[in-house]
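A.B. asks: What shape does this take:
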Amino acid sequence: MFIQKVRDFLNAKLTQHVSAAFSSQGVLAQSITGFNRREVQVEMAEAVANAIDKKANLVVEAGTGVGKTFAYLIPALLSGKQVIVSTGSKNLQEQLFYKDLPALLDMFDLTPKVALLKGRNNYLCQHLMEKELAGTSSMDTQVLDDLLRINQWAGQTTDGDIGGLTAVSENSAAIPLIVSAKETCIGQRCDFYDECFTRKARNKAKDARVIVVNHHLFLADRILKETGFAELLPDSDVVVFDEAHLLPDIAVTYFGQQCATRQLAEIFNKLIEIYRFQLRDAKQIELLSGRCAALLNQWQQALYQIGDSDWRRLQSNKALSILSWDLVKEINALQSVLTGHVGRSDELDDALEKLTVLANKLELFFLCENNQAAYTVDYGHRYLVLRIAPINVANECRKLFEPNVAWIFTSATLQINRDLSLFTQQLGLNQCQEMLLLSPFDYQNNALFCVPRHLASVNNHNAALTQFVDVCVKAVNAAKGRTFILFTSHRMLNAVAPLLQRRVSYPLLVQGQAGKQSLLKKYRQLGNAVLLGTGAFWEGVDVRGRLLSCVIIDKLPFISPDDNLFRARSESIERAGKDPFAEISLPQAVITLNQGVGRLIRDEKDKGVLILCDNRIVNKPYGQAFLNSLPPMARTRDLNKATAFLEQIK
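C.D. replies: Prediction:
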């Protein structure tokens, strides 16, 4: 009884501190010019404080403008507990670490150790850098130039974070050559072990009280803990997932398996190199490695010729099946030979260890025995990635979210039809508090949603394309540029871009011309540009004010029925007597559309028009699920009213 009273007192104390921080006389009001208390923000902050005290699960959809970042950071910091904040994107991760956390720590005069930890491929590897510079004689001129620029930066950086590298393009072919990777790491045998940027970042995280990571890294770390291996992150009291809507799909990756053929090819080449420079008496290593490399290439070429991504269908190809198992047989023979030379070369021992892991994954993929998983071949420029993705990760996730930790999940887009149960079911969250907090913005007066009349069916590609371009031209001219055009497919983007180029005088920025951040920077600088993008621009993009007055979306973002994971999930749902459209397609499309819509109104003073060129949202019964989940914008079917609204935005 006494212990419970103490807990109640401490909870009340944290909640009171949090509430006071948001008051008209509180720390925020004293520190932020023009601060206005938002009731929805305080409601969320108090709920987070309560969840922290009770070590409970909390799921919050916080609409744009709620101020969810401060609503979870302030109670987390004031609690004094060990905190991990996980995000879905690098942009938010860096905003939290470099902007939001320093500002709050300064306001509240707090001094906990804070660390930013990214996946290892975000850090420069000094060993690879030295290796690449030693082999520059046969290198492309542009790659060599970029490597020299990176090497100059390497002498100045303190953390080796590639995010701070501005001297070369983020798409430079040199970057993949010099970033840290598990497959190329040689551990304590490395000459740069003491200076290693990845190791330094990890050591810093272990000492920190507040750690900012991303979902990929967090899940990888939790799964390592489950298997009993050494982990990167300390045990925490509070874990906050921002951009939590991304978690279920990312979890599929980590509870599945993948095997990249590029890694296999690199190991075979490495083994030939070891024979030539270290083990000249082991001719079989060269012969078998060469045969494996040739067979791998032959197998890949056969797949490229077929082009199918569904391994279950591909298995019926007898010639491909024979080739697949011949490859496994040859790799097994190579492993046997390598085992006889264990201990003679550290590099050989390392290569054998990595080959064994990849060979097991390859064989598991070829067997294709799990009916509750999708088996997919992803085609790259030269290599393949083989993926096994489970169709349901709820049970696996449930094991990760252990008791005695406060688990906070938040995003601007979690609900379907005002219901959060789809999200909680996907992650196996049986017991949790759920909150739906509406945006405080005045959507009714500041935003207009237009679905133009007389649209052709989206299935009639030619007619839909012509009409879509016509709508874009009218809207872009009315908005004086200042428009995002978001597409559900690269095919439609590539068809629209050249047609639009001929008909509008405003600058067109097209996804693929440069990296995402470069395009956004140019968009902001120009002030009257039109940006055309697919999935990458539907979320994690924040352009405020009159710079973005119009968002145009080509059609409702339903997942492709050819997606292997979708097909596997659909079959499972049908076996359970349920409807795959209602259970998978519709919910995913609603959340994706909400993300795209969320680009339009980012501030209480923002005004803008959303145009959707898909009349299924008003003609089909399921359209109501989309409408119920969107912000409460004024609506019209009259495109002229939408263009008039745009023309009035100053």
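A.B. asks: only C-alpha atoms for contact and neighbour calcs from this point on.
C.D. replies: Fine.
A.B. asks: what's the next secondary structure element after the host helix or strand of Arg222?
C.D. replies: Per DSSP states H and E, Arg222 falls inside helix 215-227. As assigned by DSSP H and E, the chain's next helix or strand after helix 215-227 is strand 238-241.
A.B. asks: now Ala29, nearest residue through space, not along the chain?
C.D. replies: Closest residue in space to Ala29, ignoring its immediate chain neighbours: Phe35 at 5.3 Å, by Cα to Cα, 6 or more residues apart in numbering.
A.B. asks: I figured that neighbour was touching Gly26, is that so?
C.D. replies: No. Phe35 lies out of contact with Gly26 (Cα atoms under 8 Å); the separation is 10.2 Å.
A.B. asks: Check the contact between Leu519 and Leu509; I expect there is one.
C.D. replies: Yes. If you go by Cα under 8 Å, Leu519 and Leu509 touch, sitting 6.6 Å apart.
A.B. asks: Please give the structure of this sequence too, so both can be compared:
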Amino acid sequence: MDKYVVIDLETTGHSALKDDKIIEVGMVVIENNKIIDNYSTLLNPNKKIPPFISNLTGIYNKDVMDAPTFQEKAGEIVDMFDNSYLIAHNVPFDLGFINAELANNGFDILTNSVLDTVELARILYPKAPSYKLGQLAEYLGIYHDDPHRALSDAVVTGKLFLKLKEKLASLPYETISHLLNIEKMLKSDLYELLHNRQEELAFSAVENSAIEVYRGLAFKHIKEAETNRNSLEVSYGEYLDRIFEVNGTMHRKMRNYEKRTGQREMSEIIFDSFQIHKHALIEAETGTGKSLAYLIPAIYEAVKTGQRLVISTYTTQLQAQLLEEEIPLIRNLVEFPFEVALLKGKSHYISLEKFERELVSHQHDNYDITLTKAMILVWLTETDTGDIDEIQLPSSGYFYYKKISTDTEGNVDPHSPWFTRSYYQKARKRAQQADIIITNHALLCTDMFNEYQLLPGYDKVIIDEAHHLEETASRHYGLKLDYINMQYTLNQIGTTDEIKSLGRILGKYSSFDQDKLPLEEWNNVLVKVKYEIDDLFRMLSQYVIDQNKKSKSLSDIGRTQYRFENKKENSAKWNTINEMATRLIFYLKDLIHILVIMEQHLEKKEVLEKFDKDDLRGHIQILQTFIDSMEQLFLEEDSLSKVKWIEVETQGAKNAVYLYSEPTDISTLLASDFFEKKQTVILTSATLTMKNSFSFIQNRLGLTSDRLITKKIDSPFSYKDQVQLLIPDDFPDIKYGNMDEFIYATCEAILSLAEITEGRMLVLFTSYDMLRKSYNLLRETLDISTYILIAQGISSGSRTRLKKNFQTFDQAILLGTSSFWEGVDIPGDDLSCLMIVRLPFQPPDHPIYEAKSNYIKENGKNPFMELSLPNAVIRFKQGFGRLIRSTNDRGIVFICDARIIKSRYGNYFTKSIPDVPINTASTNELMKIAKNWF
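C.D. replies: Here you go, the predicted model:
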């Protein structure tokens, strides 16, 4: 069958079952890889079109008033599908609507073979940043002239399908064969396309040198890079002149380059720190160009001395920016070769050996696992790194990926054929040969706490986004235990008669005296362990709910939090919890004992394969970490130096519980394990100071003044001309229990400002609960035909997706909490107004803050001034930094929290941001100021 008909619909809503109707049909016909025909009609839905849909599509009630009904056009539509595939971008939606209308109007429903371009794009373009039609079209260079109109979308979907068909035809025989094996579980009817391609390849003698095949698995052949070692004769001053000064490479090779004095100054401070073996704290305000400022001396130092240097970032977003934008730019500027390598933890890299073994078992595959396998099969033919962060797996695909990451490999034999093909080993080798290693804070800290065995040796390191180092280090010195992970692990091991890990291993060696093994005992104990975990976590959930009726602490992700200390939890209920934990530890020890017997028995018979031995040892290891964690949480003596707390999903299952433990003060550990051992550590960020002082961050990280350089680099932006800070003096005071009134006043201010700035507002909350209440109130009062309201945790999608949606619509208001306070760049006209609802203090009963405060008090200091205020100021500076991202940006910062002007500590906030005009007046007066300013 070589006829494909693409359909796209515009409808009054998302659900045919809720009586939403079709308002426009667009179709294109493809034969012989060309679009040969199209069809389009508006339809009268006999109901009102919602304003949101009209805004999106440009189709209004007046446009469909005289249009035909579906009944009148059904015959024409059905005839077009004769003897063809049905293609749509999200088939269940379009086919669901068409078939509902056909059934309602007395026609037979369509039963064509289907091809879903969303699913096919996920499989064939696994690296695509998004699978929405518009963004896919942009990614693949397909012109889209009229988004959200049916015919234009159908044409684009048709062109997309032809690209997908082309991509399918480029895949090697082995990949096609594996896809054929799992095709039945996919939504698209791919059998014929895959089978035809397999037949073509079976009789083709063309070798593809870009692809390597081992044990039936096809993956991209990666050539080893040759490293060029150069000696640098030029002095550092001359090197900087050649880059920064008139006729330097910056001026010659960068378009619209504006010299920033702070950039060269920062480069010089970093170089000096390297020479005198000192550490440095450098706050580089927005617009300094700090990435280039630290890369320039880092590369010079590494190449000149022949000693590698590490650069660590907190977010993968910044890592990608360094690798994709900054490093290529610097290669152009410095005019000598240097090597850069990215190295992450083992869990980021796929294990080809594990994947090849897992690929053959389909017994328990659900749709997400099948889709994950298909995506990985195609991705392996194009990835150079094997880093899973390159692709977006479906949600439960990450559980499957856990089983096939390098983390699960155990000790790899260097003589194994898989070793030379290991992505992780290749990444390590590249890192060993590189001048610069880019990594993340998580791996840097894991390496630190594992006696520096993971990263290749280094003496100098630059830590960007350094305000996150303390929390990352605390997490790595701490532990986390949760119900989902424990049960998932036990389910993966399984009983002896299931086709899970243990059953599979025993099945392979069934002829080796297994009657001597305690198989029945394993099954009995496993059932008890799972029951005990369920019971314990339900009990913990109820305990937290009961305790929090007295004092309610809600995290910014909507979880209830409770800090516990064994000796202070005196109730009978807590004693029961301790007894349950002790009983669970005994049962877990029993499981480990049985696994050890099994491993020894099969080892004695000299039949146990390395892969199965690794699996058994891996299970023993993870069960032991469960025991260690339980003992630390419930049985160890409490100490001031550790904080332990429980988080419970307020809307989740009764056992959706997470247990944590972290050190209350990481400074002495960092001082002895890190700063004393390294020659130079450069810590930089846009937010390190409070009122121009570095003392807070210096104390929290354990940096001593005798080996420390500090410097604040001012922003080149003209904040006085670019920003107006507005603070109302007539908002209700929350302190007196006026929460609802405060939220009401906030929403009124949002509505008034939205009219002045035409939307384009980012509203930052410190509490998810307040965000949700504001969203509900705004939904009732906002003109939804004019403004698009997007809210974190309510509107679906990741932070990046919400940000893109915000930028897509002209008049949008984005409500964010937690992660939106930093790392979100919305430059230019897309953002004109930033509202900060409350100063970002952590609630005093937040578990970690409460414990750290007690620790500070015990040491005779003031927790508010030493911890609470500095953290809030740094968070505030991060939020403030969202507005101005370039020289041409202009905007308003509106702060609803009058504490910034009324409290004795308010000027710590205003004196910690760039100097901007501050306006304090009634809300009404401030609106006039805002209107005039714009």
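A.B. asks: shared neighbours, Leu519 and Leu509 of structure 1?
C.D. replies: Residues touching both Leu519 of structure 1 and Leu509 (Cα atoms under 8 Å, 6 or more residues apart in numbering): Leu531.
A.B. asks: Tell me the residue in structure 2 aligned with the residue nearest to Ala29 of structure 1.
C.D. replies: Using TM-score structural alignment, the equivalent of Phe35 of structure 1 in structure 2 is Tyr257.
A.B. asks: Also Ile584 of structure 1?
C.D. replies: Counting by TM-score structural alignment, the partner of Ile584 of structure 1 is Leu867.
A.B. asks: Its match: how many residues sit nearby?
C.D. replies: By other Cα atoms under 10 Å, 19 other residues sit near Leu867 of structure 2.
A.B. asks: Please report how far it lies from Asn854 of structure 2.
C.D. replies: 11 Å (Cα to Cα, to the nearest Å).
A.B. asks: Glu676 of structure 2 too?
C.D. replies: For Glu676 of structure 2, the distance to Asn854 of structure 2 (Cα to Cα) stands at 28 Å.
A.B. asks: Between those two, which has more neighbouring residues?
C.D. replies: Between Glu676 of structure 2 and Asn854, counting by other Cα under 10 Å, Asn854 is the more crowded of the two (18 against 14).
A.B. asks: Now for the equivalent of that one over in structure 1: which residues touch it?
C.D. replies: Alignment note (TM-score structural alignment): Asn854 of structure 2 maps to Glu571 of structure 1. Applying Cα under 8 Å, 6+ apart to Glu571 of structure 1 gives the contacts Pro580.
A.B. asks: Relative to structure 2, what is the average displacement of the helix or strand harbouring Glu571 of structure 1?
C.D. replies: According to DSSP H and E, Glu571 of structure 1 maps onto helix 564-575. Once the two are superposed, helix 564-575 of structure 1 sits an average of 1.5 Å from its aligned residues in structure 2 (mean Cα distance after the TM-score superposition for structure 1).
A.B. asks: ok, and what's touching the helix or strand just after that helix?
C.D. replies: As assigned by DSSP H and E, the chain's next helix or strand after helix 564-575 of structure 1 is helix 580. Contact with helix 580 of structure 1 is made by 569-571, 573-574, as judged by Cα under 8 Å, 6+ apart.
A.B. asks: Going through those residues, which ones are buried?
C.D. replies: Buried by 16 or more other Cα atoms under 10 Å: 569-571, 573, out of the contacts of helix 580 of structure 1.
A.B. asks: would you list the residues you listed in CSV and tack on distance to Ile649 of structure 1?
C.D. replies: As requested, these are exported to CSV (distance: Cα to Cα, whole Å):
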residue, distance to Ile649 of structure 1
Arg569, 45
Ser570, 45
Glu571, 49
Ile573, 47
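A.B. asks: Next up, the contacts around Gln426 of structure 1.
C.D. replies: Gln426 of structure 1 makes contacts with 248, 392-394, as judged by Cα under 8 Å, 6+ apart.
A.B. asks: Among these, which lie within strands?
C.D. replies: Taking DSSP state E, every one of these sits outside strands.
A.B. asks: Regarding Ile282 of structure 2, which helix or strand does it belong to?
C.D. replies: strand 279-284.
A.B. asks: And Tyr660 of structure 2, what's its match in structure 1?
C.D. replies: Residue correspondence, TM-score structural alignment: Tyr660 of structure 2 in this structure matches Arg387 in structure 1.
A.B. asks: Neighbours of its match, how many?
C.D. replies: Neighbourhood size, Arg387 of structure 1 [other Cα under 10 Å]: 22.
A.B. asks: And the strand or helix carrying it, what does it pack against?
C.D. replies: Following DSSP H and E, one finds Arg387 of structure 1 within strand 384-390. With contacts taken as 3 or more Cα pairs under 8 Å, 6 or more residues apart in numbering; DSSP states H and E, strand 384-390 of structure 1 sits against helix 247-255, strand 257-260, helix 261-277, helix 346-367, strand 373-379.
A.B. asks: Which of the ones you listed sits closest to Met633 of structure 1?
C.D. replies: Among these, the nearest to Met633 of structure 1 by Cα to Cα is helix 247-255 (28.1 Å).
A.B. asks: mean per-residue distance, that closest one to structure 2?
C.D. replies: Counting by mean Cα distance after the TM-score superposition for structure 1, helix 247-255 of structure 1 comes out at 1.2 Å.
A.B. asks: Over to stretch 141-151 of structure 1?
C.D. replies: Mean for stretch 141-151 of structure 1 is 4.1 Å (mean Cα distance after the TM-score superposition for structure 1).
A.B. asks: From Leu320 of structure 1, how far off is the counterpart of Leu683 of structure 2 in structure 1?
C.D. replies: Taking TM-score structural alignment, the alignment pairs Leu683 of structure 2 with Phe409 from structure 1. For Phe409 of structure 1, the distance to Leu320 of structure 1 (Cα to Cα) stands at 45 Å.
A.B. asks: the more surrounded of those two?
C.D. replies: Of the pair Phe409 of structure 1 and Leu320, Phe409 is the one with more neighbours under other Cα under 10 Å, namely 25 against 18.
A.B. asks: Specify the angle between the strand or helix carrying that one and strand 57-62 in degrees.
C.D. replies: Following DSSP H and E, the helix or strand that holds Phe409 of structure 1 is strand 406-411. Angle of strand 406-411 of structure 1 versus strand 57-62, following axes from the mean of the first three to the mean of the last three Cα atoms, to 10 degrees, is 20 degrees.
A.B. asks: quick one: strand 406-411 of structure 1 to structure 2 mean distance?
C.D. replies: Its matched residues in structure 2 lie on average 0.9 Å from strand 406-411 of structure 1 after superposition (mean Cα distance after the TM-score superposition for structure 1).
A.B. asks: tell me the contacts of whatever residue of structure 2 lines up with Ile552 of structure 1?
C.D. replies: In structure 2, the residue matched to Ile552 of structure 1 (TM-score structural alignment) is Met835. Applying Cα under 8 Å, 6+ apart to Met835 of structure 2 gives the contacts 761-764, 893-896.
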